[in-house]
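Novice: Generate coordinates for the sequence data below:
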Amino acid sequence: MRLKPYFQLVRLPNVFTAAADSLSGWLLVGGLLVDAGSWLPLVVASMAIYAAGIALNDVFDLELDRAERPGRPLPAGKVSGAFAVGMAVALLVLGLASAGVAGARSAMVAGALIACVVSYDAGVRRTVFGPELMGLCRGLNVLLGMSLAPDFGGPAAWAVAAAMTVFIVGVTWISRFETEVGRRAAPAAGMILQVTGMIALFGAGLSAGAFPSPWPDRPAFPVLGVVILAVVSSRILWASARAVSDPRPETLQKAVKTGVLSLIWLHVGVVACVREPTSALAVAALWIPASLAARWIYST
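Specialist: Purely as a prediction, here's the structure:
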């Protein structure tokens, strides 16, 4: 059995960005890498629910993809619709069960995330609220990683989840017309929202003392974290600016791919601002499988 169509169905490169959400959330609220029994179930839940949501997205988009993206696994007949639905349901169950292993509150967050994912795929994505709901899914994914901390880590941690929400709303606005030419309004709005989210991440990174269990050896100005955030933000803005100035499928899809895969490095930057370097390195390690998979599997 060829595995590539199944990896394409779930956008395998992007699944690692979901892992970065929950792992980063766990680390930001004071969680430790050595406590794998706590964070690993959250990471598994994030990845499973994300993969299920992407598969369901293609199930609901089957007729549209037959016209606009005939090479995708479902319209091309490489994966059956029944298998895609069954796999998505199994992944959702796995995600909820894995979160339940971590605790009741984690299961509640996972349940809310699943409700948002299914609602988005089932029709909300075609409305004006689609990008906002997609962003909320990402924010809940970050909160899932924070769910074991008292009050989800407090306002500083909430700010990171909110920033990621706004950033992904922006990415989703850019993606709305990624198969069309000449539409500038949506990518322009998306770029503004991306900038807003990234500015909020800079603010969170520079307010490390407000996070739970502040790292005592943190420098007054976290140079490494700020540099990472600046470099990644520049790369994102370059891709988005090209999509705004020359809106066509190639530039729009490039901007979306850059925005999604750069999520890992945005998390790395924030964690590097707030926690010790080894924590940031653990999140950065997720870039390796994500980037390797992105070389042979599309991510938009």
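Novice: Please make it C-alpha for all contacts and neighbour counts, starting now.
Specialist: OK.
Novice: remind me, longest helix of this protein?
Specialist: Ordering each helix of the chain by length in residues (DSSP state H) puts helix 36-60 first.
Novice: what about stretch 213-230, distance to the chain center?
Specialist: Chain-centre distance of stretch 213-230: 23 Å, with C-alpha atoms, centre = their mean, to the nearest Å.
Novice: same check, this time on stretch 225-245
Specialist: With C-alpha atoms, centre = their mean, you get 17 Å for stretch 225-245.
Novice: Same check on stretch 148-157?
Specialist: Distance, stretch centre to chain centre, for stretch 148-157: 20 Å (C-alpha atoms, centre = their mean).
Novice: Next: stretch 174-194.
Specialist: 18 Å.
Novice: what number of residues lie near Arg176?
Specialist: If you count neighbours by other C-alpha atoms under 10 Å, Arg176 ends up with 18.
Novice: ugh, wrong one, Phe60
Specialist: Using other C-alpha under 10 Å, Phe60 has 15 neighbouring residues.
Novice: and it, what does it touch?
Specialist: 121-122 (C-alpha atoms under 8 Å, 6 or more residues apart in numbering).
Novice: cool, and Leu224?
Specialist: Listed by C-alpha under 8 Å, 6+ apart, the contact partners of Leu224 are 269, 272-273.
Novice: List the buried residues for whichever helix or strand comes after the longest helix of the chain?
Specialist: Later in the chain than helix 36-60, the nearest helix or strand by DSSP states H and E is helix 62-68. For helix 62-68, a neighbour-count test (16 or more other C-alpha atoms under 10 Å) marks 62, 65 as buried.
Novice: Here is a second sequence; please produce its structure as well for comparison:
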Amino acid sequence: MSDTADKPKGQIAVDRLQWGSLNDWIQLVRLPTAFTLLSNCLAAAIVAGTLWWPLTALLPAIFASLLAYWAGMILNDVVDLEEDRIHRPDRPLVREKISPVLAGHVARAFLLLGPFIVLTVVTLHPVEQIWRLAAFMSSAILSCCVYFYNSPMKLTPLGPVLMGACRGMNILAIGCTLLAVQVAAPTGSDTETQLSSAEATLSAEPAAGDEQTLPSTAPAEIESPVAAGEALTSDTVQLPSALIGYAAAIAIYIIGVTTYARHEEKESSPTILSFGLTLQVGGLVLLGALPIMLKDSESFRTLDPTRGYPLLIGLISMTIINRSMAGIRHPVSRKVQLGVKHSLLSLILLDAAVVLMWSGPWYSGVLIALLLLALFSSIKVRST
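Specialist: Predicted structure coming up:
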């Protein structure tokens, strides 16, 4: 009898280290939901006040976030393999298209690679040490949250909290990385030039009849790329309050979505669904209150932060609540999954509303394009 005949069927793909096709990996990482992560990253850069510049920091930071996100998706299927054999028999690991052991190794490599990419970015740019540490630690904490969510903790009440923490830390990681690059201290040559100019001014004789004034010898301050007039100091990491509020709002919203989707593969409890929807609404309310956290509203464009923006968030929220209520009234698997899918894809619309208020329609239009890509890809690839 052959060796493979003596082994359980589930181990054959492991021994052969099945890599699968590109389409199998697209199915495994649930490609449509990756566009919601991209919209979070782009919106985080806008809220942090850095726009989408420099690209040498933005693009690697987004790639690091994608690696963490895809690692979470892969580990989710590895951990839920036995459950998927019953409820999701079409998943790539269940069909043995990709080896579960190989998938787990790839996911863990992604989690290690993400913080390394962020560290490389802040090392290649002139970044102060404390900001370099903040950017690296935020990315490392993100990887830890992803790893611990896909562990036995997933089945505990901490599971949804860890999932929300993943989204929130992703936003903070993007913000910290871009702010670290843009809040760099002046170079030595710039400082020497400024001091020489100040000394020359001091040595000059004042003109007759003019009042003698003492110019400051301090180097000119570098304009910090923060939103709405908030200041950053070079010796401490002080994130814009709007960035923290945005991260908290998305985190609470995702905690609610995860709670709502807790038993999406079978008939759910209306009580759990209602609690999840309540958390989502809490996140939406906090998101609509972002302008309150700012000292100055002059930086807003196109959308009035006190009227138009809350109204737009409210309209998007109504569609989310309506779809989720359908699952609460009839808590069967199909309706609950539709509610989860709608809530996830609506993240892009919510981010587009935030960007529209901060930076105008051109930037917001990029996020709307992400929604179209997500909808198109969801035709063939499941997002839940």
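Novice: Got a TM-score for the pair?
Specialist: Overlay of the two chains. TM-score (TM-score structural alignment, normalised by the length of the first structure): 0.92; 298 aligned residues with a C-alpha RMSD of 2.1 Å.
Novice: one step back: secondary structure, distance to Ala67 of the first structure and neighbour count added to the contacts of Leu224 of the first structure, as a markdown table?
Specialist: Shown next, in a markdown table, are the contacts of Leu224 of the first structure (DSSP: H, G, I helix; E, B strand; the rest coil; distance: C-alpha to C-alpha, whole Å; neighbours: other C-alpha atoms under 10 Å):
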| residue | secondary structure | distance to Ala67 of the first structure | neighbour count |
| --- | --- | --- | --- |
| Gly269 | helix | 40 | 28 |
| Ala272 | helix | 44 | 28 |
| Cys273 | helix | 46 | 31 |
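Novice: Just give me the closest of the residues you listed to Arg295 of the first structure.
Specialist: The shortest gap between Arg295 of the first structure and any of these belongs to Gly269, at 23.6 Å (C-alpha to C-alpha).
Novice: In contact with that closest one, which residues?
Specialist: 205, 224-229, 280.
Novice: Can you list which of those residues carry over to the second structure?
Specialist: Mapping the contacts of Gly269 of the first structure onto the second structure (both residues aligned by TM-score structural alignment, their matches' C-alpha atoms under 8 Å) leaves 225, 228-229, 280 still in contact.
Novice: between the residues you listed, which is closest to Ala67 of the first structure?
Specialist: Using C-alpha to C-alpha, Leu229 comes nearest to Ala67 of the first structure of those, at 38.7 Å.
Novice: That closest one touches Ile264, doesn't it?
Specialist: No - Leu229 of the first structure is beyond contact range of Ile264, at 10.8 Å (criterion: C-alpha atoms under 8 Å).
Novice: for Gly31 of the first structure, what are its contacts?
Specialist: Trp39 are the contacts of Gly31 of the first structure under C-alpha under 8 Å, 6+ apart.
Novice: Quickly find the element holding the alignment partner in the second structure of it.
Specialist: Under the alignment (TM-score structural alignment), Gly31 of the first structure maps onto Thr50 of the second structure. Assigned by DSSP H and E, Thr50 of the second structure falls within no helix or strand.
Novice: that older thread, specify which member of the contacts of Gly269 of the first structure is nearest to Arg183 of the first structure.
Specialist: Arg183 of the first structure has its nearest neighbour among the contacts of Gly269 of the first structure in Leu229, at 28.9 Å by C-alpha to C-alpha.
Novice: what's the neighbour count on that closest one?
Specialist: Residue crowding around Leu229 of the first structure was assessed by other C-alpha under 10 Å; the count is 25.
Novice: residue in the second structure matching it?
Specialist: By TM-score structural alignment, Leu229 of the first structure lines up with Ile313.
Novice: And its match, how close does it get to Leu303 of the second structure?
Specialist: 11 Å (C-alpha to C-alpha, to the nearest Å).
Novice: which position in the second structure aligns with Ala163 of the first structure?
Specialist: Checking TM-score structural alignment: Ala163 of the first structure goes with Ala249.
Novice: follow-up on the earlier one: could you pull up the residues touching the residue nearest to the match of Leu229 of the first structure when sequence neighbours are not counted?
Specialist: Leaving aside its sequence neighbours, Ile313 of the second structure sits nearest to Gly288 (C-alpha to C-alpha, 6 or more residues apart in numbering; 6.0 Å). Neighbouring residues of Gly288 of the second structure by C-alpha under 8 Å, 6+ apart: 309-310, 313-314.
Novice: Done for today, thanks.
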